[in-house]
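[1] A predicted structure for the sequence below; I have some questions about it.
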Amino acid sequence: MKKNDLSGFTGDQLKQQISEEKDRLLKLKFAHAITPIENPKRITETRKTIARLSTALSSSK
């Protein structure tokens, strides 16, 4: 998800998207701890997405 994709989201939508991404990150971490996942880069990408969403949320206030 890029910065340009976030321009149409409202504050509530951003909060919902952040919680969904945090859940996804948690599941990825658990899956990777049990057995290594195919693409561990997805964990990093998910963290970056959460950071982008949080930044967009704080700048929209």
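    Here it is on my side, so go on.
[2] can we go C-alpha only for contacts and neighbour counts from here?
    Fine.
[3] for residue 11, grab the count of nearby residues.
    By other C-alpha atoms under 10 Å, 14 other residues sit near residue 11.
[4] alright, now check it against this:
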Amino acid sequence: MKAEELRKLTDDELKDKLTELKKKLMNLRFQNAVGGLEKPSEIKATKRDIARILTILRERELSKAGGE
């Protein structure tokens, strides 16, 4: 998912997406440990999506704090 698409979402939607991606990452890691994944690059992509969401949430938090 691109950062541009994520920036259009609200904070609550981003937090929901973050929870969903963390669950997906846990499942991917489990599948990889048990039997291997067809596309191990999915783990890397999911981790990057999580990082993007956390970055956007932090940017918004800092902009709110700076605006006060």
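    Nice, thanks for sending it over. Please read all numbers here as calculations on a predicted model, not as lab measurements.
[5] find the helix or strand that residue 43 of structure 1 is a member of.
    helix 41-59 (DSSP states H and E).
[6] buried ones in that helix?
    43, 46, 49, 50, 52, 53, 54, 56, 57 (16 or more other C-alpha atoms under 10 Å).
[7] stretch 4-12 of structure 2 now?
    So for stretch 4-12 of structure 2, counting by 16+ other C-alpha under 10 Å, buried means 6, 11.
[8] figure out how far that stretch is from the centre of its chain.
    11 Å (C-alpha atoms, centre = their mean, to the nearest Å).
[9] between the two ends of it, how far is it?
    17 Å (C-alpha to C-alpha, to the nearest Å).
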